[in-house]
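Colleague: Using only what follows, build the 3D model:
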Amino acid sequence: MLTQMIPEIGHYALVIALLLAAVQAVMPLAGAATRRPLWMAYARPMAAGQLLFVAIAYACLTTSYLLDDFSVANVANNSNSMLPWYYKASAVWGNHEGSVLLWSLMLAGWGYFAARFSRELPRDMVARVIGVLGLVCVGFLAFVLITSNPFERLLPNMPQDGADLNPLLQDFGLIVHPPMLYMGYVGFSVVFAFAIAALLGGRLDAAWTRWARPWTNLAWAFLTVGIALGSWWAYYELGWGGWWFWDPVENASLLPWLTGTALIHSLAVTEKRGAFKSWTVLLAISTFSLSLLGTFLVRSGVLTSVHAFANDPSRGFFILVLLGITVGLSLLLFALRAPRVSHQVGFTWLSRDALLLINNIVLVIMTVTVLMGTVYPLLLDALDLGKISVGPPYFNALFVPLTVIMCVFMGLGPLSRWKRMNGRELWRRLGGAAVAAVLIGAVAPLLYGGEWNAWVAIGLVAALWVVLPMLRDLYDKARGAPSWLAGLRRLSLAYWGMQLGHLGVAVTIVGVAVVSNYNIERNVRMGPGDSVQVAGYTFTMTELTSRRGANFLADRAVIEVQRDGSRRSFTMNPEKRLYIARGMPMTQVALRPGFFRDLYVAMGEDLDDGSWAMRVQFKPFVRWLWLGALLMAAGGILAVADKRYRRLATARDPEARGDAKPREAAA
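Modeller: Model (predicted):
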């Protein structure tokens, strides 16, 4: 009896969570505005209660999947009794309704932890931050209950079995990619809440940026890993060997990452120098707004994409209204409050301040470039002005040069000084690195089989220009200490996080440049006994077999691979699967990964004469794409661990404690 009531329990838990979110939104904000401590005290218990009831709802939906309760429409449409349990658990977020519920759970979780780890912040600031997060939670929980209820029943005409999870999603990638991506998206809501709270309280000082920096770095790290996992998943799952296609939904995740990267650097300048205050707030608003835009693109039905979940105009309209309210009210508040902020911090154009500003401008231009290429075709179609397709040629032609320009300023930044710097001193410190980067980057492609490629050379020069100044900076900082080890140990975790993040960018650029230009691909017909040579490797199909999986049938090729000049060989087993419930064919590629290269084999179509269409690829340095992303994310997490980032208020900072009236509010 109890198991039959699980969906109703989940539904009512969502209703209670919505009511708690409404109280969380209203009472703390009203208390901060009227200076009533009792009202402000509602913030933390309401955030905890909301998380509890959203978690109950999520647990109920997961239980319905694991128990094969096909009376729930969401379970019947996205699961099957033959589906392995771990795919049933991940199928919860493999559809529109479940993914929005997961989003709401993570939003409630971020809100709870923001309340939990903000006990040293001023009471009114905490109330405003949690209140703003409550408003966002109200919007998403209302979206779930009104348009995307995951607990709708099919009674009394329930099916005997489910329609099954889309075979594209029956993969480890579904288990790890969406949660990581959503953690990044939703994490920026905390930074957004801090920015709005600072505007409401008139406290646009260095204190709020110091409070917001750990949350920004953490959200950015999650989003970085999420994007990398999506790229890796597409690489081996879709069977064509691509790692980025400039798909509109891929672009939707890149947009907040770009502005989030700019926000990290802008927060640093605002905290250290008191500059870029308005710019920092605008970036915080823009980053979360772009996260909401990504949600709209994926769930509105305006896009046709392998990544898109929903195709319901009512849902798209709801998200569009939520996006419009969030962006509109935020920008209105910014327009009213930002002019009161005084900027009395000066710097020359040859300084770290200026270089970070230029780098941020480049990142914003990159964002606008991707945004226009993604949204412009949709606007034309919506206005009945025709249909156009914007593909990789447009993005590569604009994005690649902008990335090179960004790398130029990334190399200059670490060795420059705040406020002003002498040009001769900068050249003295960077001249050797510049010459070495150009020489090594230009010569290195010749070592790759003697084939020189200009784009690879440019990519290597850019990557080296990022790395070599970092090494010079490490040398300068360590040489004054009693020993090199002592000099390196005294450097802060935030510094090491910055270096690791920049190193990750360089590693990714090397991977992109090499695999994009030195990739070798052969599309061939192969049957038992047939061979093909690719990049010094001989691929021989020795036999064809069949096997049955938990919910699919598969034709399997046995490919023996031997490197020229070597006696050793290994086996690769690509498959062509047919998923029984949906009757949908899928390609399961065979990979032989390596640090410097991947071997990639995918089965195409059965050619009816005992042979198959096969795609064989040699992909050099492709792993460096994801290694670079992991290094970037590790850099962000390392920065969060820095004790300086957790220094929230001091006895000498009355504004940070809330004991004095902020200068901006009094201006």
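Colleague: okay, CA-based contacts and neighbour counts for the rest of this
Modeller: Fine.
Colleague: neighbours around the residue nearest to residue 594 when sequence neighbours are not counted, how many?
Modeller: Among residues not flanking residue 594 along the chain, residue 623 sits closest, at 7.5 Å (C-alpha to C-alpha, 6 or more residues apart in numbering). Neighbours of residue 623 under the rule other C-alpha atoms under 10 Å: 21.
Colleague: Against residue 447, how distant is residue 623?
Modeller: Distance, residue 623 to residue 447, using C-alpha to C-alpha, to the nearest Å: 20 Å.
Colleague: Could you also give me the structure for this second sequence? I'd like to compare it with the first:
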Amino acid sequence: MSAELGQFALILALLLSAVQSAVPMIGAARGNRAWIALAQPSALLLFGLTILAFGALTQAFIVSDFSLSVVYQNSHSAKPMLYKVTGVWGNHEGSMLLWIVILTGFGAAVAAFGQNLPPTLRARVLSVQAMITLGFLAFLIFTSNPFDRIFPAPLDGRDLNPLLQDPGLAFHPPMLYAGYVGFSIAFSFAVAALIEGKVDAAWARWVRPWTLAAWITLTAGIALGSWWAYYELGWGGWWFWDPVENVSFMPWLMGTALLHSAIVVEKRDSLKVWTILLAILTFSLSLIGTFVVRSGLLTSVHAFAVDPERGLFILFLLAIAIGGSLLLFAVRAPTLTAGGLFSPISREGGLVLNNLLLTVATSVVFVGTLGPLLLEAAGTKISVGTPYYNAVFLPLMVPLVAVMAVGPLLPWKRAELGAVLSRLKFAGLMTIIAMLATAYLVEGGPVLAVAAIGFAAWLFVGALIEWSERIKLFRVPLGDSFKRMTKLPRAAHGMTLAHAGMAVAIVGMTGSAAWQVEDIRIARPGDNIEVAGYNYFFESMKPVQGPNYQAEQGNFIVTRDGEFVARLTPEKRVYMVQNMPTTEAAIHTNGMRDLYMAVGDSDGRGGWTVRIYHEPLVPWIWAGCIIMVIGGTFSLSDRRLRVGAPVRSKRWQAKSGSGQAGAQA
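Modeller: Okay, here's the model as predicted:
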């Protein structure tokens, strides 16, 4: 019965989204306040209906209702409860329903918390959001219905993909989707602004918190995904430039550019047209990522859909959403008023360079990701991997990191570069010290890795210098600096943390790429293996019974110079329902390095394939991501972003209302 309730809720949501798409938009054009007012309650009700449908599907997974095809294909009665619940979005149909729930959730948030928005702008934003929802609800109901019944109902299910039965994958997809879908609000604001023909500082102030919320969750989602790949897949790496990874990375790059561009619109009333275009392109990349993963172009643990009809449907939605918005941009963008002028050497100029580098970097990833797929469809197969990105993408990051330290110190409109660089003398000194210390510790190389550590130090110290100058640290009494710090806008603290977090992550990425030590061999119980100064004693292999899997667990004692360091217990699991093996790595960390182990197949003669990695600085990658997320959250909590534009007085609203009434009369 719950399945029928969920199906009914989806159908009602489809009809309601059609109404919300049209009526408030027409009302805004005609000045009809009753039609404009419909946008808010319909957005809240639409969210409630999708939540009801999602709850019905979740209940079906919890009680193991195998009469539903999606439950039969992706669950099993012996599966732990956590993975019964996460199985809801561990498949194509359920993940698309989650996508829609988050989409309507953002719309409901605008309806509930967007009281300071002009009514016509809010109506248009919610109408555009409903149009996106309408398309994806139609896709879900007509091509990917999660409530399809099968008869007779099987006694048990086929289980969830074992690779997805992991706590990291329980939280990674919702965070990633919240980032993908969150950019839809910036897209809706951009389209609404083009329709109204008005982009100003207030518009940028309204867009920034929604964009920032999407950026925070997408950052967290990508970090969780890389952490899962690191400890679950057993290959010792955290990023492979896989197309599924890249399609989440591209919106992140473009969204970062959008965040910085919106600051220029808000502070200096410049870059209006460019910011609108970035908002459209950022969400367009999210849609393209959905198409790539859901169309059957890819075969991976993340690519649930293999039905060409689904791919064609999403391609049709892409053509309407992206093509329509770009056409509207081409027609309406020239009518937007130009902003203020500024010198190339200024904070605006620094943010423009930031945008340029991020946009080119996104284009590089776009070509490397979709180029091979398009060529393969045309009959030519090529492989694009790490060498391409090392040669093309990484050089773009060097000037970007350099600008990240300089840009915040530049004044608006016009600046003297020499004066700014003189304030970064200490950062330059620390850069040289960091490079010399690194070269000494690693005996000279690789040279590019040593330089990367230096750039990270430049960025980190530069961020601290900018923050310390805001509070006049060491230039006034410490008590006064403390008072200035408490009065500093949270967005300023957030920027410092985000830039410092990026520096920390760069150190981790460099260390893991340049100085990883790998040893792969066949080993038997009783063997000693020496890797990077650590001794791994292979004590034994023993069978382990899990709730829905069987495993062979290795026992290794790690010592250094005769001193005990850790006991590592990697596993080779076989999930019984699907008879699928997985690797469970064992990791010991001290914050500066990871000792990483994975066991593979037996050679049938008492030996086992053993992978051992010494991973210097790799924990810094996720520490840096956490710092960036904290920095973004600090910025999001800034009162200026929470308040948005000033609330109009009741007297002004009364005058406006009487004016509209007179105009209608």
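Colleague: for the residue nearest to residue 594 of the first structure, what are its contacts?
Modeller: The contact partners of residue 623 of the first structure, taken as C-alpha atoms under 8 Å, 6 or more residues apart in numbering, are 511, 593-598.
Colleague: cool, and residue 133 of the second structure?
Modeller: Residue 133 of the second structure touches 17, 100, 103-104, counting by C-alpha under 8 Å, 6+ apart.
Colleague: What's the match for it in the first structure?
Modeller: Mapped onto the first structure by TM-score structural alignment, residue 133 of the second structure lines up with residue 137.
Colleague: superposed on the second structure, where does the host helix or strand of that match end up, distance-wise?
Modeller: Using DSSP states H and E, residue 137 of the first structure maps to helix 123-147. Aligned to the second structure and superposed, helix 123-147 of the first structure gives a mean residue distance of 0.6 Å (mean C-alpha distance after the TM-score superposition for the first structure).
Colleague: Past that helix, which element shows up next along the chain?
Modeller: helix 172-201.
Colleague: equivalent range in the second structure for that following helix?
Modeller: The aligned range for helix 172-201 of the first structure is 167-196, by TM-score structural alignment.
Colleague: Mean deviation, the matching stretch versus the first structure?
Modeller: Stretch 167-196 of the second structure sits 0.7 Å off on average (mean C-alpha distance after the TM-score superposition for the first structure).
Colleague: And that stretch, what's buried?
Modeller: Buried residues in stretch 167-196 of the second structure, counted by 16 or more other C-alpha atoms under 10 Å: 168-170, 172-196.
Colleague: so the spatially most central residue of the first structure is in which element?
Modeller: The first structure has residue 223 as the residue nearest its centroid, 2.4 Å off, counting by C-alpha atoms, centre = their mean. Assessed by DSSP H and E, residue 223 of the first structure sits inside helix 206-237.
Colleague: Figure out how far that helix is from the centre of its chain.
Modeller: 5 Å (C-alpha atoms, centre = their mean, to the nearest Å).
Colleague: quick check: the very next helix or strand once past that helix aligns to which part of the second structure?
Modeller: Toward the C-terminal end, the helix or strand that comes next after helix 206-237 of the first structure (DSSP H and E) is helix 248-273. Aligned using TM-score structural alignment, helix 248-273 of the first structure spans residues 243-268 in the second structure.
Colleague: How far away from the center of its chain is that stretch?
Modeller: 11 Å.
Colleague: Equivalent analysis for stretch 13-31 of the first structure, please.
Modeller: 29 Å.
Colleague: Output the residue interval of the second structure matched by that stretch.
Modeller: Stretch 13-31 of the first structure covers residues 9-27 of the second structure once aligned (TM-score structural alignment).
Colleague: What of stretch 540-549 of the first structure?
Modeller: By TM-score structural alignment, stretch 540-549 of the first structure lines up with residues 537-546 in the second structure.
Colleague: Quick check: buried residues in that stretch?
Modeller: In stretch 537-546 of the second structure, counting by 16+ other C-alpha under 10 Å, buried: 537-538, 541.
Colleague: Also stretch 85-96 of the second structure?
Modeller: Neighbour-count burial for stretch 85-96 of the second structure [16+ other C-alpha under 10 Å]: 85-96.
Colleague: which residues in the first structure does that stretch align to?
Modeller: Stretch 85-96 of the second structure maps onto residues 89-100 of the first structure, going by TM-score structural alignment.
Colleague: which residues are in contact with that stretch?
Modeller: 61-62, 65-66, 74, 78-79, 101-102, 140, 144, 148-150, 165, 169, 174-175, 178, 299, 309-310.
Colleague: Might you report the residue contacts of the aligned residue in the second structure for residue 362 of the first structure?
Modeller: With TM-score structural alignment as the criterion, the equivalent of residue 362 of the first structure in the second structure is residue 357. Contacts for residue 357 of the second structure (C-alpha under 8 Å, 6+ apart) come out as 396-397, 400.
Colleague: just checking, which of the buried residues of stretch 537-546 of the second structure belong to strands?
Modeller: Members of those lying in strands (criterion: DSSP state E): 537-538, 541.
Colleague: and those as CSV, adding distance to residue 504 of the second structure?
Modeller: Putting these into CSV (distance: C-alpha to C-alpha, whole Å) gives the following:
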residue, distance to residue 504 of the second structure
537, 33
538, 35
541, 38
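Colleague: Pull out the buried residues from the match of helix 248-273 of the first structure.
Modeller: 243-266, 268.
Colleague: mean distance, that stretch to its aligned residues in the first structure?
Modeller: Mean deviation for stretch 243-268 of the second structure: 0.3 Å (mean C-alpha distance after the TM-score superposition for the first structure).
Colleague: What's the residue nearest to the centre of the first structure aligned with over in the second structure?
Modeller: Checking with TM-score structural alignment, residue 223 of the first structure has residue 218 as its match.
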